[in-house]
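Enquirer: Got a sequence here, can you build the structure:
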Amino acid sequence: MSGAGGAGGVGGAAATAKVFLHPAFVVGEIDRRIFGSFVEHMGRCVYTGIYEPTHATADAEGFRGDVSALVDELGVTLVRYPGGNFVSGYDWRDGIGPVADRPTRLDLAWRTAEPNTVGTDEFLRWAARRGLDPIMAVNLGTAGVREAAELVEYCNVASGTTLADLRASYGTPAPHAVRTWCLGNEMDGDWQIGHTTAEQYGRRAAEAGKAMRMVDPEIELVACGSSSREMPTFGRWEDTVAELTLDVVDYLSMHAYYDGTQARRDYLVSGHRLHRFIEDVVATVDAVAARRGSGRRLQIALDEWNVWSSAADVSPAGLARDLSLTPPRITEDPYQSLDAVVLGDLLISILNHADRVKIACLSLLVNVSAPILTEPDGPVTRQTTFHPFAATARLATGTALRTAVECAPLTTDRHGTVPSVAAAATLDRAAGRAAVFLANRGPNPAEVTIDHQAFGDCTLLAARTLTAHDADELRSIDGTLVELKRIETRNRATTAVLPAESWSVIELETRNA
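Expert: Below you'll find the model as predicted:
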């Protein structure tokens, strides 16, 4: 046994909570693809975001080296492309071949001119250089079955067909071998080009998926779920789409964004809202399988999720309304420490559903509501939300454990009573390490005791926190994690005082788990 403590120990006035861990009580193996992100041709995500050939750090293909370095540091494992709303008006053939011959198109989703300088081959080669697993979305808004199947052929067939040989002639002789494909995007939304009903979409997606699998039987497919939990068709949409695509697809998508301009306490319980959202979707798709007498279980692709900035008075969030011929600054949210705390809590909910959530994409990667911001011909910076994501991606390895939490309730105006403390835990048996992720949603400190006696003796390796509570001495100016000082490990338990409105991670060395 070993202990660590800062000045003052773990005393002081605080609410109390208990977290119980056992290595035998598991949620599931952590799919590393839950630490994904999303690149869309929106605002400055692509142009002057990941791609800027005139930048001092640009590589031979024009992608910014400073951005690529931060993508690596962030721990991103997977990237979805090219949209998003953009994909429903996109013809993938516009983005292949000699760049000088590519057309400039009006993108109706964001009312911007799309030069098609970056397309399928450029993106996939960039992803391959970064070791990223790509998820490609196909257009099921203004395009359909044939176009989707032909894009799979262009990307995945080795040689001997017109499209495979065309790819080779454009500089990529080996197939891209894209494994995962999204069947459209947010097709339940009336803002979406090609918006349709659940019945129409389900049949369209099933036929497109069937044709795509005829091209490459090894791919996996994601059908569109509701654009948000608040959609009036939520639930009925999931039920119908799952019914029509159950035999074809592997995943149903979820999109979840949480608004930082709402009441502070309501915003702080966003992690609980995501937990309920996931549970509702899982229950719905499993009910469809049960009704069908099917042993198939659709997994969840949370392929868009994030928070909106709580800095309402300075946030430029919004859509492009006037036609722009240059990449506009759309939704370049200046994130605060509060946003980072909430984002960390959302990651806790994702880990706690590792048995069903196999893909998750923080939306977006650069500039647009993103953890990374760039200036054209200038520097790149980490936003506050960068830090909890990077820490979780680095430490949450192996198996997600099922945590039991005893804590005081927290009353909110919008969402009723929710737990004041949230916890997720992971165990990497090979490395002999465990990590415990904690969110204190309440306005007061919380003394949390983690009971890990089933692990045998443990050593406290490190403990870090970030807090949105302005009066707390642990609040960092730039949202980076700082040492959690009021913590000790003894008698096979770890006790820590979590600051008010905080997110923390505790690392333990395990010997007998």
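Enquirer: C-alpha from now on. contacts and neighbour counts both.
Expert: Noted.
Enquirer: quick one, what contacts Val157?
Expert: Each residue near Val157 by CA atoms under 8 Å, 6 or more residues apart in numbering is listed here: 164, 175, 177, 215-216.
Enquirer: Which of those sits closest to Gly318?
Expert: Gly318 lies nearest to Ala177 out of those, by CA to CA, at 35.6 Å.
Enquirer: roughly how far apart are the closest one and Leu508?
Expert: 38 Å (CA to CA, to the nearest Å).
Enquirer: do the same with Trp191
Expert: Distance from Trp191 to Leu508, by CA to CA: 47 Å.
Enquirer: for the longest helix seen in the chain, which positions count as buried?
Expert: Criterion DSSP state H: the longest helix present in the chain is helix 270-292. Buried residues in helix 270-292, counting neighbours by 16 or more other CA atoms under 10 Å, are found at 270-275, 277-278, 280-282, 284-289.
Enquirer: Now do the strands in the stretch 351-500 of the chain.
Expert: 357-363, 372-374, 380-382, 399-401, 404-406, 409-412, 416-419, 421-428, 433-440, 446-451, 458-467, 482-483, 487-490, 493-498 (DSSP state E, counting those that start in this stretch).
Enquirer: Looking at those strands, which is nearest to Asp66?
Expert: strand 380-382 (6.7 Å).
Enquirer: the more surrounded of Trp191 and Leu508?
Expert: Legend: neighbour count by other CA atoms under 10 Å for Trp191 and Leu508, higher for Leu508 (21 against 11).
Enquirer: before we move on, back to that, dump the strands of the stretch 351-500 of the chain into JSON lines; add distance to Ser504 and mean neighbour count as well.
Expert: Converted to JSON lines, those look like this (distance: least, CA to CA, whole Å; neighbours: other CA atoms under 10 Å):
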{"stretch": "strand 357-363", "distance to Ser504": "20", "mean neighbour count": "26"}
{"stretch": "strand 372-374", "distance to Ser504": "21", "mean neighbour count": "23"}
{"stretch": "strand 380-382", "distance to Ser504": "19", "mean neighbour count": "17"}
{"stretch": "strand 399-401", "distance to Ser504": "17", "mean neighbour count": "26"}
{"stretch": "strand 404-406", "distance to Ser504": "15", "mean neighbour count": "18"}
{"stretch": "strand 409-412", "distance to Ser504": "19", "mean neighbour count": "16"}
{"stretch": "strand 416-419", "distance to Ser504": "16", "mean neighbour count": "14"}
{"stretch": "strand 421-428", "distance to Ser504": "10", "mean neighbour count": "26"}
{"stretch": "strand 433-440", "distance to Ser504": "5", "mean neighbour count": "26"}
{"stretch": "strand 446-451", "distance to Ser504": "11", "mean neighbour count": "23"}
{"stretch": "strand 458-467", "distance to Ser504": "4", "mean neighbour count": "22"}
{"stretch": "strand 482-483", "distance to Ser504": "9", "mean neighbour count": "15"}
{"stretch": "strand 487-490", "distance to Ser504": "11", "mean neighbour count": "21"}
{"stretch": "strand 493-498", "distance to Ser504": "7", "mean neighbour count": "25"}
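Enquirer: Next, the structure of the following sequence, for comparison with the previous one:
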Amino acid sequence: MAVARLTLDPSFAVGPVDRRLFGSFVEHMGRCVYTGVFEPGHPRADPDGLRTDVLDLVRELGVTTVRYPGGNFVSAYRWEDGVGPAGDRPRRLDLAWRSIETNAFGLNEFMRWAGLAGAEPMMAVNLGTRGVAEAAELVEYCNVDGGTAAADLRRKHGVTRPHDIRLWCLGNEMDGPWQIGSRTADEYGRLAARAGHAMKRVDPSIELVACGSSGADMPTFAAWEATVLEHAYDQVDYLSLHTYYDPERYDDASFRASAVHLDAAVDAVLATADHVRARLRRTKYIRLALDEWNVWYQSRLVEPEDRGIEDTPALIEDDFTVTDAMVVGNLLISMLRHADRLAVGCQAQLVNIIAPIRTLPGGPAWRQTIFHPFAHTARLARGTVLRPALTAPVMTTGRYGDVPAVDAVATHDGTRLTVFAVNRGTAPVTLHLDLRAFGGHTPGEHVMLAGDPHLTNTAAHPDRVTPSVHRSTTEVLLPPVSWHAIGFTTEETS
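Expert: Purely as a prediction, here's the structure:
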């Protein structure tokens, strides 16, 4: 049997685990909001129409940050449509997804939901069809106590205390020709700088995320980031990166090794940002927000212009397999590996839309396979990320050549050590853990997700794929296409 060896030392520190890495994304798209998080009349809905069964699963998932309201949706959205008396709100044609937006759920409903979910909001402003004034006014509505027109309007709407939203996105995927109001890098960079300046005049304590490339395979990748930062470096704190992985776009081995692509994309964006930092002679480092990422069967998407206008269309409700869950777990490993500079992560999306949580209108909610590696990583990844010394057998991929079949990272919070590992190959591997640098250790919980790579969870069989729990050891059998969280309680080291 093939063997992999992993050695850990507390001196091999990457950086602290930022809790914002375990974020998600709620967009007014398909059934994410309507019949997802919000369904008045559902047997499990609260008096505000929020589905409590979904809220229970969101809390179990461990989501820390939620980006809202888009996504492509935000680039033609008027935030004013979604506040005030629900009966007075207009029905609009959403240009992003060619569906009817009723505006029954808006900003204040989302903030009530986020509070119940225990999640920090990450609010996006429309820089597609709107601009500086509207962005600044939205910050005023959300974060100013009172005594101004926008703040007093919020109070009139029944929200007396400010929402105090700290994290803001300056638009969405503005490099994409599919985006309503898309722009060149120069156009967007100048607009982001002006909007960011005005928004921080309203509230200097907010943090701003500029749009990076909507994917590392875009023809303008890296050049876009450099140009945007040339204009907006001083105003922004983060640069976004979006990446999705389609099981049907590449050979099976390349899909299973998708984290190789994410590693390279993150490194490329950081190198670009640091080049601009050096050229502008700044001391501040830009951090990254991976605020859209997931497995997505994107090749199955029916484009908006090829569909009729619908009220709440069921869009990209993919059923995820064990293989998909392993890839999601591996992408989380990659994110932790870059914890020194990658500070925000938002898995897209939270409910129904390529999501860890699925629902039926009027019916149950259930966990998809990808729910499990996310939930356990969010629960167990604490303290400091450690970079392991790892030797592993290789697997051959069509896109990346030969890559390690085993990938891993670890976290340590002073007493608890957790190794997150995947076997992305098709043969079992024995993993030997060398923990001598930690003195004594007591075996803890080993959570494993494995099995038939093609199995999914459904409404009829919601628990067909669930993790198994074992006692940890320093010699671990990693079945093919499997994800693992291997825990130990350790003595504090000097």
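Enquirer: Quick TM-score on the pair, please.
Expert: Remark: TM-score between the superposed chains equals 0.96 [TM-score structural alignment, normalised by the length of structure 2]; 485 aligned residues with a CA RMSD of 1.7 Å.
Enquirer: can you redo the strands of the stretch 351-500 of structure 1 as TSV with distance to Thr57 of structure 1?
Expert: TSV is the format used below for these (distance: least, CA to CA, whole Å):
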stretch	distance to Thr57 of structure 1
strand 357-363	24
strand 372-374	12
strand 380-382	11
strand 399-401	38
strand 404-406	47
strand 409-412	47
strand 416-419	46
strand 421-428	36
strand 433-440	35
strand 446-451	45
strand 458-467	31
strand 482-483	30
strand 487-490	42
strand 493-498	40
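Enquirer: in structure 2, what residues pair with stretch 27-44 of structure 1?
Expert: Counting by TM-score structural alignment, stretch 27-44 of structure 1 lines up with residues 14-31 of structure 2.
Enquirer: End to end on that stretch, go ahead and measure it.
Expert: The first and final residues of stretch 14-31 of structure 2 sit 38 Å from each other (CA to CA).
Enquirer: Between strand 357-363 and the longest helix of structure 1, find me the angle.
Expert: 140 degrees (axes from the mean of the first three to the mean of the last three CA atoms, to 10 degrees).
Enquirer: residue in structure 1 matching Leu167 of structure 2?
Expert: Aligned partner of Leu167 of structure 2 by TM-score structural alignment: Thr180.
Enquirer: Kindly apply the preceding question to Leu350 of structure 2 instead.
Expert: That one, Leu350 of structure 2, aligns with Leu365 by TM-score structural alignment.
Enquirer: gap between its match and Val448 of structure 1?
Expert: 33 Å.
Enquirer: which residues of structure 2 fall in helices?
Expert: So, for structure 2 - with DSSP H - the helices run 52-61, 107-117, 132-143, 149-156, 185-202, 223-232, 252-256, 258-280, 322-337, 371-380.
Enquirer: Okay, buried residues for the shortest one please.
Expert: Residues of helix 252-256 of structure 2 classed as buried by neighbour count (16+ other CA under 10 Å): 253-256.
Enquirer: What of the fourth one?
Expert: The neighbour-count check on helix 149-156 of structure 2 (16+ other CA under 10 Å) flags 150-155 as buried.
Enquirer: wait, which of those residues is closest to Gly215 of structure 2?
Expert: Nearest member of the buried residues of helix 149-156 of structure 2 to Gly215 of structure 2, counting by CA to CA, is Ala150, at 35.5 Å.
Enquirer: what's the matching residue for that closest one over in structure 1?
Expert: Match for Ala150 of structure 2 (TM-score structural alignment): Leu163.
Enquirer: before we move on, what about Met122 of structure 2?
Expert: That one, Met122 of structure 2, aligns with Ile135 by TM-score structural alignment.
Enquirer: Skipping its backbone neighbours, what lies nearest its match in space?
Expert: Arg80 (4.4 Å; CA to CA, 6 or more residues apart in numbering).
Enquirer: Tally up the residues packed near the one you found, please.
Expert: Using other CA under 10 Å, Arg80 of structure 1 is surrounded by 28 other residues.
Enquirer: Quick one: neighbours of the counterpart of Gly398 of structure 2 in structure 1, just the number.
Expert: Using TM-score structural alignment, the partner of Gly398 of structure 2 in structure 1 is Asp413. As a burial measure, Asp413 of structure 1 scores 9 neighbours (other CA under 10 Å).
Enquirer: and if you look at Asn330 of structure 2?
Expert: That count, for Asn330 of structure 2 with other CA under 10 Å as the rule, works out to 31.
Enquirer: same deal with Ala301 of structure 1?
Expert: 26.
Enquirer: With Pro361 of structure 2 instead?
Expert: 12.
Enquirer: which residue sits closest to it, ignoring its sequence neighbours?
Expert: Pro361 of structure 2's closest residue in space is Thr35 (CA to CA, 6+ apart), at 5.4 Å.
Enquirer: and Val58 of structure 2, what pairs with it in structure 1?
Expert: Using TM-score structural alignment, the partner of Val58 of structure 2 in structure 1 is Val71.
Enquirer: repeat for Pro479 of structure 2
Expert: Match for Pro479 of structure 2 (TM-score structural alignment): Pro499.
Enquirer: and its match, how many neighbours does it have?
Expert: 29.
Enquirer: ok, now which ones touch it?
Expert: Contacts of Pro499 of structure 1 by CA under 8 Å, 6+ apart are 440, 444-446, 467, 469, 472, 474.
Enquirer: Can you match these up with structure 2 and say which hold?
Expert: Retained in structure 2 (both residues aligned by TM-score structural alignment, their matches' CA atoms under 8 Å) from the contacts of Pro499 of structure 1: 440, 444-446, 467.
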